[in-house]
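# Pasted the sequence and its predicted model underneath.
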Amino acid sequence: MTQRPYHPLYFLSALGNGGLAVSFFMYFMFLIPHPDSPLPHFDHLRATFEKGGTAQILVIAVSLIILALAVNHFRLLIWNVRSFHTYKRTSAYQTLKSTPGEVAVMAEPLTYAMSVNVVFILGALFVPGLWANVQSLFPFALLAFLAIGVYALVLYVQYISNVMANGKFPVDNLNQFGQFLGAFAFVMVAVGLASPAAMSTTPWVYVTSTVASLLFLALVSGILLFFGGMSLRAVLAKGLAKPGAPTVWLLIPIFTLTGITFVRIYSMVSHRLLETHVNTALLFVVLGFLFMASTAVGLIGFRVLRRLDYFNEQPDGAASFGLICPGVAYVVLGMFFVHWGLVQNDFITAHSLMHYVILSPLVFVQAKTIQWLITLSVKHLSLRKNVSKLEAA
């Protein structure tokens, strides 16, 4: 069998596994009581496990799934880092750098930011006593996300400055939304920085985190405005390019991460500056709007992908992993909306039949996302049962 050439978008395979691990963490986040901390940790898991019965089975099952996805995330991350290092020495990389496709390199810092989130979740859930010292860890989280953000900014400034200086950007051929990958990377950094902003009690940490998070959100807005109109015009004129078809869903993870960033920064403002409680009515409106917008993008994108027969044929194996993150993001944003928008405003009762009925479509989307991750991995990564043998060329 012919070996497949490497492409930076293969980082999305690692990103998808990490994102799915985070999506399963949402079950612990919103279904396990943790009144003494903003996130569930080892002690909450142990208390739920000790109840026995169905709760014990679910804790074991979800924990094993999170661990398996995390292991696969880091396995694929290591392979991608090694392969990308080799790829940079090839003529294919030099060719890529002279095209709009250079934005694909943003998948690297995007995945690194996801890795920090996965490490944070694993530490909180499975390391006894770690959460008791979490305040001392937030400065390191801040520095980690700042480092990734600076690296992402250097890559993107290098790319966009070449585009603006050369003036040879093929605007009419931009009939896909791949340029939103830059916004996706920056919003992943923004949401990571917003975490210590929301949970740290050290003023310099939460102020620095908030300001830096707002900086990257501003970059996200600029990219969406700058490239959104150009891409939409090209798509309407020429149709969506099939190799980049999954980019039609890129707005879903961007909406999701923007919503979570808002929740975290708003929590910081409420608790630290205003010394009041979070206004759940405002969260209902903001998260509800973003979730409905994601639903609209998802439905339109699904119809377009079906028309292009993309689910049966993916002409670009690396780009095909762009199907995974939107499914992950939709589930995560849905969980936030159900909890903060519906449960916290007493529209539904937690753990009631209606609560689980409303969550069931999210579980379905999550299951389909896992199915597609397996399908794409088998088709584009594991055909020889060893991902490390993919050629970096």
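Sure thing, it's come through. Numbers count the residues shown, from 1 in each chain.
# C-alpha from now on. contacts and neighbour counts both.
Noted.
# is it true that Val62 touches Ser23?
No - with contact defined as Cα atoms under 8 Å, Val62 does not reach Ser23; the gap is 10.4 Å.
# more crowded one of those two?
Legend: neighbour count by other Cα atoms under 10 Å for Val62 and Ser23, higher for Ser23 (23 against 16).
# how about that one, what does it touch?
Residues in contact with Ser23 (Cα atoms under 8 Å, 6 or more residues apart in numbering) are Val328, Ala329, Val331, Val332, Gln366.
# which one among those gets closest to Val248?
For these, the minimum distance to Val248 (Cα to Cα) is 14.0 Å, reached by Ala329.
# ok, now how distant is the closest residue to Leu31 other than its chain neighbours from Val343?
Distances taken as Cα to Cα, 6 or more residues apart in numbering place His351 nearest to Leu31, at 7.6 Å, with adjacent residues excluded. Using Cα to Cα, to the nearest Å, we find His351 at a distance of 10 Å from Val343.
# Comparing these two, which shows the higher neighbour count?
Between His351 and Val343, counting by other Cα under 10 Å, Val343 is the more crowded of the two (19 against 10).
# The more buried one reaches Thr349, doesn't it?
Yes - counting by Cα under 8 Å, Thr349 is a contact partner of Val343 at 5.9 Å.
# anything in contact with each of these two?
With Cα under 8 Å, 6+ apart as the test, Val343 and Thr349 reach no residue in common.
# try it against this one:
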Amino acid sequence: MTRPADRYSPLYFLVSLGAGGLAVTFFMYLMFWVPHPTRPVPVFEDVAAAFAAGGLPMQLGIVAAYIGITVFVVLNLRSLVWNITRYRSFRQTEAFRQLVSTNAETQLLAMPLAMAMSVNAAFIAGMVFMPGLWSIIEYLFPFALVAFAAIGWLAFRFLGDFLGRVLTKGGVFDVTAHNSFAQLLPAFALSMVAVGFAAPAAMSVTPLTIGISVIGSTFFGVASVLYAVVAAITGFNSMLHYGTAKESGPTLLVVVPIMTVLGILLLRQEHGLHVAFDAHAVAVETLVTLTRLMSVQVVFLMLGLLVLRRQEYFKQYVFGADNSPGAYALICPGVALSVMTQFWLNKGLVAAGLVAKFSAGYWLITAIAIAFQMSMIRLVFHLNRRHFGQGRKTVAVPAE
């Protein structure tokens, strides 16, 4: 009895990534619905007060958020541990040696990508489940910065191995196999490290901590953008020549989560600069920035879905007979759109005075974010059943 997941690929780190992202979508309920006037983010005490004083809708929203955060943080961490265990065994195989001799070596960046998401998810769980955590939060920020710096070093090490090989030995990079946005995975990993590095800027009141957070997150963010631009241009050129690789079709959507992550990065830096250095941002400028990022997302969403539909990707790899670990890349765009819609609504439209909070228009846009979220939850469990469910009988093939 075998399962698709028994044939291990580093892309299975995307299982952990997707679960962590879904935990963030449930945290958005608390972030924007629960009052937290004295803190930039809601913590256990804020949620408890809102639950006690709020009506039934508020209480239902909080319960849903807690259930969602619990389920998907557990899935995130469990999947991360499973992947690390399997990866250590995978390194000893011939399949690994073949992987690191091809363009697919950048799949290894899925590991630091998932690790960075897990640190973010753990912080969310700590804030909403641990009473009194905020009283010691300043002491935790240096550890968080060290953790993200270590993950960033791992990402650069993997990326350095790849670039060192392909840029010093001619002919080892297969341009004909570059016909997708698969090479944007390193940019995604670096952007996730960057947004994690920016978290202390969004929550700390210590100027030195905020300064280190802003500088470090800017470095990783710029590195992400530089790599993304180069990889996207060369990848699109290859796609124009050879068409899009069918199994890598979902990578066309990777720009969507990168934009969300970079958008949150900018908001976190903006808050830190305001707190520590008295730098002020106008609400309408934030709205314009988020709208620009969302516009990029919509353009690439339309492009990606067009190609996936024409290639019948869903028919083959999501609902059909074939399985590909790359199908988990479909989760990230939906999660990213859900989160970005929440920020665009609350930090953009509401802050600029275009939409009243908790009005009919507010809940209409919120419903769009929740629709993305629910669709991705369904997709996660669907793919998990296909890849990790009961194995299928296989017939031994005689050796030639």
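Arrived safely. Here the structure is a predicted model, which means the values were calculated and not measured.
# How alike are these chains, TM-score-wise?
Here the superposed chains carry a TM-score of 0.95, computed using TM-score structural alignment, normalised by the length of the first structure; 384 aligned residues with a Cα RMSD of 1.4 Å.
# on that earlier part again, take the contacts of Ser23 of the first structure and keep only those in strands.
Using DSSP state E, no member of the contacts of Ser23 of the first structure sits in strands.
# Which one (most neighbours) among those residues?
Neighbour max across the contacts of Ser23 of the first structure (other Cα under 10 Å) = Val328, 29 neighbours.
# what does that residue align to in the second structure?
Applying TM-score structural alignment, one finds that Val328 of the first structure aligns to Val335 in the second structure.
# quick one on the thing from earlier: pipe the contacts of Ser23 of the first structure into TSV and attach distance to Ala296 of the first structure per row.
Output for the contacts of Ser23 of the first structure, formatted as TSV (distance: Cα to Cα, whole Å):
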residue	distance to Ala296 of the first structure
Val328	16
Ala329	14
Val331	14
Val332	16
Gln366	18
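# Tell me which of these you also see in the second structure.
Contacts conserved in the second structure for those, using both residues aligned by TM-score structural alignment, their matches' Cα atoms under 8 Å: Val328, Val331, Val332, Gln366.
# now for the last one: what does it line up with in the second structure?
Gln366 of the first structure is assigned Gln373 in the second structure as its aligned equivalent, the criterion being TM-score structural alignment.
# any idea how far Phe138 of the first structure is from the residue nearest to Leu31 of the first structure?
In terms of Cα to Cα, His351 of the first structure sits 32 Å off from Phe138 of the first structure.
# Next: Asn312 of the first structure.
For Asn312 of the first structure, the distance to Phe138 of the first structure (Cα to Cα) stands at 44 Å.
# For the corresponding residue of the second structure for Val248 of the first structure, list the residues it contacts.
Mapped onto the second structure by TM-score structural alignment, Val248 of the first structure lines up with Leu252. Neighbouring residues of Leu252 of the second structure by Cα under 8 Å, 6+ apart: Ser180, Phe181, Ala182, Phe300, Leu303, Gly304.
# Repeat the analysis, applying 10 Å as the threshold.
180-182, 184, 232, 235-236, 244, 300-305, 307-308, 329-330, 333 (Cα atoms under 10 Å, 6 or more residues apart in numbering).
# So it: helix, strand or coil?
helix (DSSP: H, G, I helix; E, B strand; the rest coil).
# quick one: which of Asn312 and Phe138 of the first structure has more around it?
Phe138 (22 against 9).
# ok so, going back, is it true that the match of Gln366 of the first structure touches Leu337?
Yes - Gln373 of the second structure lies in contact with Leu337 (Cα atoms under 10 Å); the separation is 8.5 Å.
# secondary structure element for the closest residue to Phe44 of the second structure other than its chain neighbours?
Among residues not flanking Phe44 of the second structure along the chain, Val128 sits closest, at 4.5 Å (Cα to Cα, 6+ apart). In the assignment (DSSP states H and E), Val128 of the second structure maps to helix 110-129.
# Where does that helix end up in the first structure?
Per TM-score structural alignment, the counterpart of helix 110-129 of the second structure in the first structure is residues 107-126.
# Now that stretch on the second structure. Mean distance?
With the two structures superposed, stretch 107-126 of the first structure lies on average 0.5 Å from its match in the second structure, counting by mean Cα distance after the TM-score superposition for the first structure.
# Any buried residues in that stretch, and which?
107-118, 121-126 (16 or more other Cα atoms under 10 Å).
# Distance of the aligned residue in the second structure for Gln176 of the first structure relative to His241 of the second structure?
Gln176 of the first structure maps onto Ser180 in the second structure, with residues paired by TM-score structural alignment. Look at Ser180 of the second structure and His241 of the second structure: by Cα to Cα, they are 11 Å apart.
# how long is stretch 241-258 of the second structure end to end?
25 Å.
# now that stretch, how far from the chain's geometric center?
16 Å (Cα atoms, centre = their mean, to the nearest Å).
# With stretch 236-254 of the first structure instead?
Its chain's C-alpha centre and that of stretch 236-254 of the first structure lie 17 Å apart, by Cα atoms, centre = their mean.
# Now do the contacts for Phe336 of the first structure.
Contacts here follow Cα under 10 Å, 6+ apart; on that basis Phe336 of the first structure touches 26, 29-30, 256, 259-260, 263, 283-284, 287-288, 291, 330, 342-343.
# cool, and Val220 of the first structure?
180-188, 190, 214, 226, 254, 258.
# Likewise for Thr209 of the second structure?
So Thr209 of the second structure contacts Glu138, Phe141, Pro142, Leu145, Pro200, Ala201, Met203, Gly272, Ala276 (Cα under 10 Å, 6+ apart).
# from the residues you listed, which single one is nearest Ala155 of the second structure?
When those are compared against Ala155 of the second structure (criterion: Cα to Cα), the nearest one is Leu145, at 15.1 Å.
# Now which residue in the first structure aligns to that closest one?
In the first structure, Leu145 of the second structure lines up with Leu142, judged by TM-score structural alignment.
# okay but its match is in contact with Ser195, surely?
Yes - the pair Leu142 of the first structure / Ser195 is scored as a contact, 8.6 Å apart, by Cα under 10 Å.
# shared neighbours of these two, anything?
Contacts common to Leu142 of the first structure and Ser195, judged by Cα under 10 Å, 6+ apart, are Tyr206, Ser209.
# related to what we said a few turns ago, from the contacts of Thr209 of the second structure, which land in helices?
Counting by DSSP state H, those place Glu138, Phe141, Pro142, Leu145, Pro200, Ala201, Met203, Gly272, Ala276 in helices.
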